[in-house]
Structure formats: C-alpha cells, structure tokens
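Enquirer: the following comprises the amino acid sequence and a computationally predicted model.
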Amino acid sequence: MTINSLFMRRALELAQHGRGSVSPNPMVGCVIVHDLGHSPTERILGEGWHRQYGGPHAEVNAIRAVSPADEALLPESTAYVTLEPCSHYGKTPPCADLLIAKKIGRVICCNDDPNPLVSGQGFAKLRAAGIEVVTGLLAEEGRALNARFFTFFEQKRPYILLKWAETADGFIGGVGATPVAISGPLAGRLVHRWRGEEDAILVGTTTARNDNPRLNVRHWPDTARPGMAGSPIRVVFDRALTLPRDLHLFDGSQPTRVYHNPSVTSPGDRPNLSYVPAHSLAAMLTDLHQQRIQSVLVEGGAQTLTAFLEAGLWDEIRLFRSTASLQAGVAAPQVRGHLVDQQAIGDDTLLVYRTFA
C-alpha cells in the first residue's frame, strides 16, 4: 500500500462516521498531511469529516483541527479528501475557497462530485489558484462509500436496498402470508440501525396489513438524524387504497407517503401523511427523487421485493438466513447479484449482494 493510499483510507474511514446524519449531502472525510517536503516522517496535521447536514464540511473540520502552530505548514501539505471539494454556496461556504485561502499545497481526491452544482468546478478552482490536484485515488472505494449519492445524481432515483429474512428452506412467511418470526433479536436490532441510516423505508400492502409495522428506529435509540424526524420517511405502495386507516402507518408519528393508482381518489393529505398518485414503481421512485430521498430500504413483502427485482430497480440485497425451517409458506424472492459480504449475526447468517462486485 502506498503512503497516499494509507492516508486516503483514513479519510474514507473518517467519512463513514457521517452515515445516517448527513443526507442529502455525501459522506466526506479529510486528512491533512505535512508531506510536500517528501520527508520520511509525514505528519497528520488535522482530520475531519462531515458530521451532520447543514454543518461544516470535512475540509472545514480538518482545517479547524490544525493547531495554530502548524498553520504555516499548510502550503507544504496535502489534503486527502474523499470527494471533490464543493465550489458553490449552499448551507456552508465553498470548501475549495477555504483550501485556496489556507494556501494548501496539494489536494488528492477519490472522486469527482456528480452534483452538477460542483461537477469539476471545485477542481477547476483549485487548479486556477495554482494548487496541484490529483484525482482517482481509491476511486472504487470512494464510489462505494457514497453509492447512494452517486445513484441519486447519475440514475435519477434513490439507492434501493432490499431486505428480508428467510428460513433455511427458503420461506419468508407462513402459510397464507401469516407473519412468522424468522430472524433473531440481534438481526432485528441491526435492522433498526439500518433504518436510521437510510432516508426512507418501504413496505407493500400485504406486509402493512398483516404485520402492521411502525417502521421506526425504536430499537436503535442513538440514531442521529439532524434536521429529520428521527425515523426515516415511511413509504407504502397501496395501489387501490385498501389499507385500514387505523394502521400504525397512518398515525402521523413520522412523515409517510402513500402511493396509489392515479385512478383511485385519495382521502386527502393530513399532517405527516401524503397521498401521491403513481402508476408504477418507476414513477414512485421519480417522485421520491424529486423529494430528495437518496435511499430506500425495502422491507417487504415477497411480492413487493420481487417487483423491484424483476424491474431491475435495486442496488443491494441484505438477506438474513435462519437455521429454522417452515416446510411451507410464502417463498422468498430469488437472490440475484454478486455476494459481497457474509457474516454471523447471532444465530442468523447475513448475506449481502450488490448489482456491482
């Protein structure tokens, strides 16, 4: 591993601390290293990451971490940043301008920013100021870190995660779609953590009716979602609007969007509850994209999961496989994609598949 890769991996590691707290911004880490003198004793002057949406970006936090005594070393230093420094005024000033003002010697990045408000302009600003810019270091790792952000801008839809639990003999539910506890308590707690890391969580009509889920993060109370409602936006595709109005989904406790066939008349919006006509999954995802939703965790049921799979509208599968058997019931969806991770979660096995290796 090269010394540049070592520092960039540290920046990627820092960036992950922002997961669940920075959307719709990307996760970004920054490490500032005094090294332009090509000394054998490179030294980290400051580190930072984007901690929460609306707060200072990674570069700002890294610069702030540099001691006053070390600021004079910045012209001989490299900023390792996982994503192109922003070049526009949003909730915070441009990070490219800060790096220029601090006379940073060099900037090394994983990826260009796909946001058209940046998209190369940050690098152009830095180069115009005479700062050396190197791009593409650990580019695949950088894209994987911000897969949601890249999917949102490049594919014009949210990143789709499909999650289910199945028995050892391949069933996702009991006979007649009867709810059955398949995965263990550790898996259940992990799912609540995942919910807190995504923008929205979706279920189909059958799951909403039979399971009456709350779709919140009550079993992972430390989840931080600055500027959001604590739990992700709830989404249900109730085509004919047949779901009972006394379900938890309609209690107004967190923002909820109900998608239905355009030919069906909705009962009207209420606080934290919106009815949105959509003739297909693709139309629903287009609307969620317009709402700046960058990721959706789909928790079932089998028909809904299969619909996403067959439409090719998915990016990741998270599958808990239990050691239990049912012998009969609702068959689990057919797994697709590349297996990228496998680990034990209590008595269950977690398998992660992606459309990309």
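Expert: Great, that's in hand.

Enquirer: contacts and neighbour counts: CA atoms only from here.
Expert: Will do.

Enquirer: give the contact list for the closest residue to residue 214 other than its chain neighbours.
Expert: Counting by C-alpha to C-alpha, 6 or more residues apart in numbering, residue 214 lies nearest to residue 248, which is 5.4 Å off, once chain neighbours are set aside. The contact partners of residue 248, taken as C-alpha atoms under 8 Å, 6 or more residues apart in numbering, are 212-214.

Enquirer: so can I have JSON lines of those showing distance to residue 257?
Expert: Below are these laid out as JSON lines (distance: C-alpha to C-alpha, whole Å):
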{"residue": "212", "distance to residue 257": "16"}
{"residue": "213", "distance to residue 257": "15"}
{"residue": "214", "distance to residue 257": "14"}
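
Enquirer: of those residues, closest to residue 153?
Expert: Lowest distance from residue 153 to the contacts of residue 248 (C-alpha to C-alpha) belongs to residue 214, with 30.0 Å.

Enquirer: A helix includes the closest one, no?
Expert: No: going by DSSP: H, G, I helix; E, B strand; the rest coil, the assignment for residue 214 is coil, not a helix.

Enquirer: my guess is it meets residue 249, correct?
Expert: Yes: if you go by C-alpha atoms under 8 Å, residue 214 and residue 249 touch, sitting 6.2 Å apart.

Enquirer: want to compare, so here's the second one:
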Amino acid sequence: MAVNAAERHAMDRALHLAARGPRGANPQVGAVLLSPDGRVIAEGWHHGAGTPHAEVDALSKLAPGEAGGATAVVTLEPCNHTGRTGPCAVALIDAGVARVVYALDDPGVASGGGAERLRSAGVDVESGEQADAAHALIAGWLTAQRLGRPHVTVKWAQSLDGRAAAADGSSQWITGPAARADVHRRRAEADAIAVGTGTVLADDPALTARDGDALLPHQPIPVVIGSRPTPSDAAVHRHPHTPLFFDTRDLRAVVADLHTRGVQSLFVEGGPTLASAFIEAGLADRVLAYIAPVLLGGSRLALTDIGVGSIDEARRLTVDEWLPLGDDLLAIAHPAHATDPAEDPQNEGAA
C-alpha cells in the first residue's frame, strides 16, 4: 500500500522530533503514531542512550489498547534486539499496531531485521519514505555502524580558477560573510574538526564554531594532523575542548582512533594537503566546495595530488545541491555511484 498524505506529513514531524535527541552512540530517531483514520495520537523521540526508543516513547503516552490498528511512522527501522531496552518491533506488535512506515533500514547486525519480524506478525510495512532526509540526520551514526569510522566531510574554499590562496599565501578572505557563516554553522554540526599542521602554522585557526564573535553552543573537538610541532601559543590551544594531535600520515589510523573516542562526524577544514590526502585515501563521504567569483592564478591550488593519473581515474562526484551564499556558490557533493559511503568503491577498505 502506498504511503498516504497523512503518513508523509507524519514523517516530516518524526524527522523534526528526531532532531531533538542528542547525538551520540545511539541514532536520533523520531516516531509518530496515527489512528486508523489518520489522526496523530502520540509522538516520541529517543532521548539518549539507555532511555526508551522513539517508538516506545510514543507508545508510553497511550492507554492500554489505544494503539490497536494504529500506524507507526518512524525515521529508522524498528530495532529487533534486546540491549538496555527491548525490541521496538515487539513493542509495536504487542501494542496492536497494524502498519509501520519507516525511512531507513537499520544497518546493525544485531539490531536490524525489525521489518521482517513485523511482517511475520502480520503488520503491514512500508520503507524508504523520506530516506534522504533521514540519512542526512544520522549520517555519522550510519557510517560508524557500517565502516567503523566517522562520516567525513571535506571542505575547502576556492577562487573560480581553483586556487585556495594568492601567490603570497594569503587566503583571508576568498569567500564572503554568508559563506563563512555557513561554514561555522556546519562546524557546529560536527563532532570534530581537522586541519593539518601546515594550516595551523600558516593561519593559526581557532577551529571554533562561531556566530559573529560568540561561540555557538556546540563546539567540535579540534584535531591537528601532521608531524610539525604546534606552537604552545597557537589559538587551537585556547579551544573549549582539548585538541587531539596525530603525528602520522596514516589517516585510516586517525579516523579509527576518533571512532573509539565516539566521534561520528569529522569536518576536514584544510589545508589543501590534508583535504587531498583524505580524498586520495577514499575517506571523503561528502565534499563542500565554496566557490568565490574571484581569479587568483598562480600555483596554490585548492587540491593537490589525489592519486589521479588519467581522466579514467577521475574521482567522480554526484552534486547534491548548488547553494548560493551571497556572491559565492557552495557545491555539496558525494562520491558518484554511492548513496552512502559503504556502497562507494572509492571507500574500499575504509574501515
């Protein structure tokens, strides 16, 4: 049975509810329960590890038997395992829910399979509704589950002719205030932000997420990668979080280490050497290219060697969005032929 208008509206609401939950070891999930005639009768979301999952949170707001014949609209496939809480699939079955509409399959080996359990109990199940929006919300958690590393966004700013700096090395500011504000908002959405030691020495970045001069509520953990020493008075040492330093060229070891620390999303800020290394290693799940309508010429390219020797080896991207930001343009893209990093051949061996 096709998804109806009431269910689509409920999924919009469920995604909004999911975003209220904290980012962490568990995914952000929202749920809306509809009566047989399409009215919203309960809502819920996951409030954090150890608390009831979204479906159970919604069911808890109903009297016994009130969910009979209802439809549950959920942003992630109801789980099928017992951890600190019981299986949501069983809770829905026991409550008498007749139909479940969800956005994304649960990739967990232990937690997945809820849809099949529901179908086996006679519940009608529909999947894939607003999957892209649900994926964007929990991309970090999904990558951590599938690949054992954070979801990596590689960002750079460039002139129209592909330069990251002028001939003398100056780069502030290639882009305008709207683009810079967008960068800070996206920094605040990440668990960690990474730069190379060359960027620390050249630009002395604070690596904070700001709104003007004020710090945003969430600050990413600063990560510095490279073998050159960082001055003791560098701005990164004044960050609200203690910086992490990695004296290594092995980026797979870096992201594996960050994964053990609970980092699910990494924002790679630069410079060109580090951004290129992440792309060459097949670790870039998303690319943000801020393009300014200026020409700089010279040799200071936004990217250096990414392991492409011929046009046949080009790293193909699929553009998700072109976003105007004042006079600048943001290209948001991901590796071509992949809906998520686990399906991208350029990410082979990324775990």
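Expert: That came through, no problem. From a predicted model like this one, the values you see are computed outputs, not experimental measurements.

Enquirer: of residue 214 and residue 249 of the first structure, give the one with the bigger neighbour count.
Expert: With neighbours defined as other C-alpha atoms under 10 Å, residue 214 of the first structure and residue 249 compare such that residue 249 has more, 25 against 16.

Enquirer: that one matches what in the second structure?
Expert: The equivalent of residue 249 of the first structure in the second structure is residue 236 (alignment by TM-score structural alignment).

Enquirer: settle this for me: its match is touching residue 245, isn't it.
Expert: No: if you go by C-alpha under 8 Å, residue 236 of the second structure and residue 245 don't touch, sitting 10.8 Å apart.

Enquirer: helices of the stretch 51-200 of the first structure, start to end?
Expert: Residue ranges of the helices in the stretch 51-200 of the first structure, as given by DSSP state H, counting those that start in this stretch, are 58-65, 95-101, 121-128, 139-145, 147-154, 185-197.

Enquirer: these: which one's closest to residue 233 of the first structure?
Expert: Nearest of the helices of the stretch 51-200 of the first structure to residue 233 of the first structure, taken as C-alpha to C-alpha: helix 185-197 at 9.6 Å.

Enquirer: flag every buried residue along stretch 174-184 of the second structure.
Expert: 174-175, 179-181, 183-184 (16 or more other C-alpha atoms under 10 Å).

Enquirer: ok, residue 92 of the second structure to residue 164 of the second structure distance?
Expert: Distance of residue 92 of the second structure to residue 164 of the second structure, given as C-alpha to C-alpha, to the nearest Å: 53 Å.

Enquirer: tell me which of those two has more neighbours.
Expert: More neighbours surround residue 164 than the other of residue 92 of the second structure and residue 164, with 27 against 24 (other C-alpha under 10 Å).

Enquirer: what residue of the first structure matches up with the more buried one?
Expert: Alignment note: residue 164 of the second structure maps to residue 172 in the first structure; criterion TM-score structural alignment.

Enquirer: and that match, what is it in contact with?
Expert: Counted by C-alpha under 8 Å, 6+ apart, residue 172 of the first structure has contacts 164-166, 182, 302, 329-332.

Enquirer: residue in the second structure matching residue 326 of the first structure?
Expert: In the second structure, residue 326 of the first structure lines up with residue 296, judged by TM-score structural alignment.

Enquirer: its match - nearest residue in space that isn't next to it in sequence?
Expert: Computed as C-alpha to C-alpha, 6+ apart, the closest residue to residue 296 of the second structure that is not its neighbour in sequence is residue 166, at 5.7 Å.

Enquirer: so the one you found touches residue 294, yeah?
Expert: No: counting by C-alpha under 8 Å, residue 166 of the second structure stays clear of residue 294, with 10.7 Å between them.

Enquirer: between those two, who's got more neighbours?
Expert: When neighbours are counted by other C-alpha under 10 Å, residue 166 of the second structure and residue 294 differ, and residue 166 comes out ahead with 18 against 15.

Enquirer: tell me the spacing between the closest residue to residue 62 of the second structure other than its chain neighbours and residue 129 of the second structure.
Expert: Leaving out its chain neighbours, the residue that sits closest to residue 62 of the second structure by C-alpha to C-alpha, 6+ apart is residue 42, at 7.0 Å. Counting by C-alpha to C-alpha, the gap from residue 42 of the second structure to residue 129 of the second structure is 19 Å.

Enquirer: one more: residue 117 of the second structure?
Expert: Look at residue 117 of the second structure and residue 129 of the second structure: by C-alpha to C-alpha, they are 19 Å apart.

Enquirer: which of these two has more neighbours?
Expert: residue 129 (21 against 17).

Enquirer: quick one, what contacts the more buried one?
Expert: 3, 8, 11, 101-104.

Enquirer: counterpart of it over in the first structure?
Expert: For residue 129 of the second structure, the aligned position in the first structure is occupied by residue 138, per TM-score structural alignment.

Enquirer: now residue 206 of the second structure
Expert: Matched by TM-score structural alignment, residue 206 of the second structure corresponds to residue 214 in the first structure.

Enquirer: any idea how far that match is from residue 178 of the first structure?
Expert: For residue 214 of the first structure, the distance to residue 178 of the first structure - C-alpha to C-alpha - is 18 Å.

Enquirer: now residue 149 of the first structure
Expert: 37 Å.

Enquirer: out of the two, which sits in the busier spot?
Expert: A direct count of neighbours by other C-alpha under 10 Å for residue 149 of the first structure and residue 178 places residue 149 higher, at 25 against 13.

Enquirer: what's the closest non-adjacent residue to that one?
Expert: In space, residue 149 of the first structure is closest to residue 26, 5.9 Å off (C-alpha to C-alpha, 6+ apart).

Enquirer: tell me how many other residues surround that neighbour.
Expert: Residues near residue 26 of the first structure, counting by other C-alpha under 10 Å: 25.

Enquirer: kindly report the same for residue 6 of the first structure.
Expert: 10.

Enquirer: what's the answer for residue 85 of the first structure, then?
Expert: Using other C-alpha under 10 Å, residue 85 of the first structure is surrounded by 30 other residues.
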